[in-house]
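Peer 1: I need the structure of the sequence given here:
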Amino acid sequence: MSTETITPADSAAESVTTLVERLARAGRAAQKVLARMPSPDKERALKLAGAALRRAGPGILEANAKDMAAGEARGLSSALLDRLRLNEKRLEAMAAAVEQVAVLADPVGDVIGEDARPNGMVLQRVRIPIGVIGIIYESRPNVTADAAALCVRSGNATLLRGGTEAMHSNRAIHAALVEGLVEGGVPAEVVQLMPTQDRAAVGAMLKAAGLIDMIVPRGGKSLVARVQAEATVPVLAHLDGINHTYVDHSADPAMAAQIVLNAKMRRTGICGAMETLLIDATYPDPHGLVEPLLAAGCELRGDARARAIDPRILPATDEDWDTEYLEAICAVAVVDGIDDALAHVARHSSGHTDAVVAQDQGVADRFLSEVDSAIVMHNASSQFADGGEFGLGAEIGIATGRLHARGPVALEGLTTYKWLVRGSGQVRP
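Peer 2: Presented below is the predicted three-dimensional model:
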């Protein structure tokens, strides 16, 4: 007979595990109903969900005000508070994103490959939903709406686990979304929000292989690292957004200055923000790149050659080249042309988004070809690393791995495929 003692923590963990299993099974059953819904019906339901978000706007903003007050009291960083904050403009953008997803082409049922075999069999590869997708995220309440919309449009059920800092906002957004979806005939269990903020719920989701088909983490490095280390469920994720902008000697100075300033300072707390500026040693106006950043309140940390550009640039440490600041801080290095820039990016990039500013097409082509990141840009701000800006309507995250999906993950990234084989009596000899 075992003498093992069951502690309250064990009991609570068991309860959370049971909860996750129950929600996942309910999501699985609801997803089967959703998978049978015609595309126009899913489109209508999402439009109703967008309208419901607008109707619930005052209540959502009131809930967000509670989260903001709690976050300020807890001492959240300015970057996290910016991610958390909702206002009328951001709320409208959230509702509009849901409606944009509604009218995107439905990937489910697309034939992505077809072949007739010599024996007369016809083979097709057809897109299908993944199934039940668990999404674990921090800070950004808009993820609740984006994830729900993308999952519904692609025929998936989703189990959402938002961060405690956005608890009231997430609940208000979820309630509005479900109201609209149900009005459109989508089962409420297609989009479920974890009803507890117990951290054990995250662990239970990560271990729910067979019940949850894929986990998507969106948050800080520690969250994503934990998910990747502990999950028995397949994970679609990225770690840091250590993004570089390389300004070649051939760059147009006015264009380069504008891109660099926007890449860092438009919104410092998003994963597409530039964290390291690389300047070609022969670029004619390096001060024209750093001055606007300094004037905008950005702290610059550079190597010896970068510090020679402006005395206000602080010394960089080894850690600065591998840091995702997510605030008004940027590392600056002077490099000896495209070869040195490529070497620096290869050593320090997290594989998220890297950009080159150059008029020399040969330099641009080398950068685009040789930088092994999910998104590589030429003469554009890294702040465009966003599913909406890519015409995808919204994104469930940006993946930096090499399997299944890479870059902004939207509708197609939330599908898999199956083989359909049509024969006429063939048997294998």
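Peer 1: can we go C-alpha only for contacts and neighbour counts from here?
Peer 2: Fine.
Peer 1: Can you get me a residue count around G75?
Peer 2: G75 has 11 neighbouring residues, counting by other Cα atoms under 10 Å.
Peer 1: In contact with it: list those residues for me.
Peer 2: Contact criterion Cα atoms under 8 Å, 6 or more residues apart in numbering gives no residues in contact with G75.
Peer 1: And it, how close does it get to M121?
Peer 2: Look at G75 and M121: by Cα to Cα, to the nearest Å, they are 64 Å apart.
Peer 1: here's the other one to compare against:
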Amino acid sequence: MTSEVQQKGKLAKAASYILNIKTTCEKNEALTKIAEQLILDQEHLIAENAKDLAIGKENGMPSSTLDRIMLNKERVEAIASAIDLLVKLDDPVGKLLERIDKENGLVIEKRMVPLGVIGMIYEARPNVTIDAATLSLKTGNAVILRGSSSAKFSNVALVASIHRALEKTAIPVDAVQLIEDTNRETVKELFHLKQYLDVLIPRGGKALIDLVVNEASVPVLETGAGNCHIYVDHTADYIKTEKICINAKTQRPSVCNAAESLLIHHDWFSEHGVQLLNAIHHAGVTIIGDATVCQAVDYAQQATEDDYATEYLDLKISVKLVENVYEAIEHINKYGTNHSEAIITEDQLVADTFLNSVDAAAVYHNASTRFTDGFEFGYGAEIGISTQKLHARGPMGLPALTSTKYFVHGNGQIRE
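Peer 2: This next block holds a predicted model:
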């Protein structure tokens, strides 16, 4: 008996060949229809999402996870608006990257083309269902979605809306597939679906990402966890520091570009440290600090080695004092996840040392890590933030979902 994964893989592969010849106009029309359908279906989407939230609460799910799952009127409208923005972005498919005119008359063109079929394995956030589907369609890719059980009702409802929209367009409905069986075996099957999948993208916590990277035989685009740091140098301006630290930690603590660790130069800490920790603490953040931090404020909890490597995704932050920028860089390169790292300093040479030496997809000088995002970088919706170095790195928008192909035009030439 053919499994659901095999069946939907075959359908997606067939649809990908049809998508190859669809025009930008046809793809944009489909995206517009999807945005309209989400608004029409929003009451049903919110009702189905409420089922996931109720189950999550019953199972004692953390509030940060429930926040990632939640859909309300504002979030559905924001998702639809994001699709409208995506429609306005340039279609990278077919873009000429290079042209070579040979002496024998051959013309060689290197153009951007779709990847083919994208597999998406993700946790909690149902907005990823829409982001992955619409980004894939815009770039002429079919997509196979496999969300987690925590958002099952939401994902089924969202894909049903997508299918209703696609029925009114030139884009095949089979271009968007959802694996509804959330059993672990379906994930393992996707790992090795090389017959139908061209790339697999995991999006979620470190455990999920490591599992996919270590076990999949399908090529993987790794979207890493976000153990993001802020280093406060000895010349840091206090007002900038307080504003950036609180924003990076509290503006939305459940996302991967939120700051999880704070490193402070010991001289700066002597003058401003307690004031900064008090401000962060009063913003509702639990301070988990080294011995000096715990001596300075009585509300700090003692940090362990594991704390420095933890992506809290919550209102918690580890705090450690360092001697200089080099110790900060060493700490970050040891415990970081190559995602987003920031330095606050008024010394440009120190900033340059940090920015050039820290191994991360995005590095910041005097700004919050919360900007590592497809929208903020001008890509529209993102399919994830890549922390690897091959093919794509950082927020992955439309260009990251393409490959290249050489188009060679001749007039009877043969190789001597």
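Peer 1: Could you give the residue range in structure 1 aligned to stretch 244-264 of structure 2?
Peer 2: Mapped onto structure 1 using TM-score structural alignment, stretch 244-264 of structure 2 covers residues 259-279.
Peer 1: what comes up buried for the matching stretch?
Peer 2: 259-265, 267-279 (16 or more other Cα atoms under 10 Å).
Peer 1: end to end, how far does it reach?
Peer 2: Using Cα to Cα, the end-to-end distance of stretch 259-279 of structure 1 comes to 13 Å.
Peer 1: Might you quantify the distance of it from its chain's geometric centre?
Peer 2: 17 Å (Cα atoms, centre = their mean, to the nearest Å).
Peer 1: May I see the buried residues of stretch 203-223 of structure 2?
Peer 2: Here stretch 203-223 of structure 2 shows 203-206, 208-209, 212-213, 216, 218-223 as buried, counting by 16+ other Cα under 10 Å.
Peer 1: any idea which of the residues you listed is the one closest to A303 of structure 2?
Peer 2: Distance to A303 of structure 2 across the buried residues of stretch 203-223 of structure 2 (Cα to Cα) is lowest for K206, with 20.3 Å.
Peer 1: so what corresponds to the closest one in structure 1?
Peer 2: By TM-score structural alignment, K206 of structure 2 lines up with K221.
Peer 1: Where in structure 2 does stretch 52-72 of structure 1 fall?
Peer 2: Aligned using TM-score structural alignment, stretch 52-72 of structure 1 spans residues 37-57 in structure 2.
Peer 1: ok, now stretch 81-96 of structure 1?
Peer 2: Under TM-score structural alignment, the match for stretch 81-96 of structure 1 is residues 66-81.
Peer 1: Superpose on structure 2 and give me the mean offset of stretch 39-46 of structure 1.
Peer 2: Compared with structure 2 after the fit, stretch 39-46 of structure 1 shows a mean deviation of 1.0 Å (mean Cα distance after the TM-score superposition for structure 1).
Peer 1: which residues sit against that stretch?
Peer 2: Stretch 39-46 of structure 1 is contacted from outside by 98-99, 101-103, 106, 149, 152-153, 180-186, using Cα under 8 Å, 6+ apart.
Peer 1: Show me just the buried residues among the residues you listed.
Peer 2: 98-99, 101-103, 106, 149, 152-153, 180-184, 186.
Peer 1: and of the residues you listed, the nearest to E62 of structure 1?
Peer 2: G180 (19.9 Å).
Peer 1: three-state assignment of the closest one?
Peer 2: Classification of G180 of structure 1 using DSSP: H, G, I helix; E, B strand; the rest coil returns helix.
Peer 1: That one is in contact with R54, isn't it?
Peer 2: No. G180 of structure 1 is not in contact with R54 according to Cα atoms under 8 Å; the separation is 10.6 Å.
Peer 1: Next one: the match of K206 of structure 2 from V227 of structure 1, what distance?
Peer 2: 10 Å.
Peer 1: same check, this time on A256 of structure 1
Peer 2: From A256 of structure 1 to V227 of structure 1 the distance is 38 Å (Cα to Cα).
Peer 1: Ok, H352 of structure 1 next?
Peer 2: Taken as Cα to Cα, the span from H352 of structure 1 to V227 of structure 1 is 18 Å.
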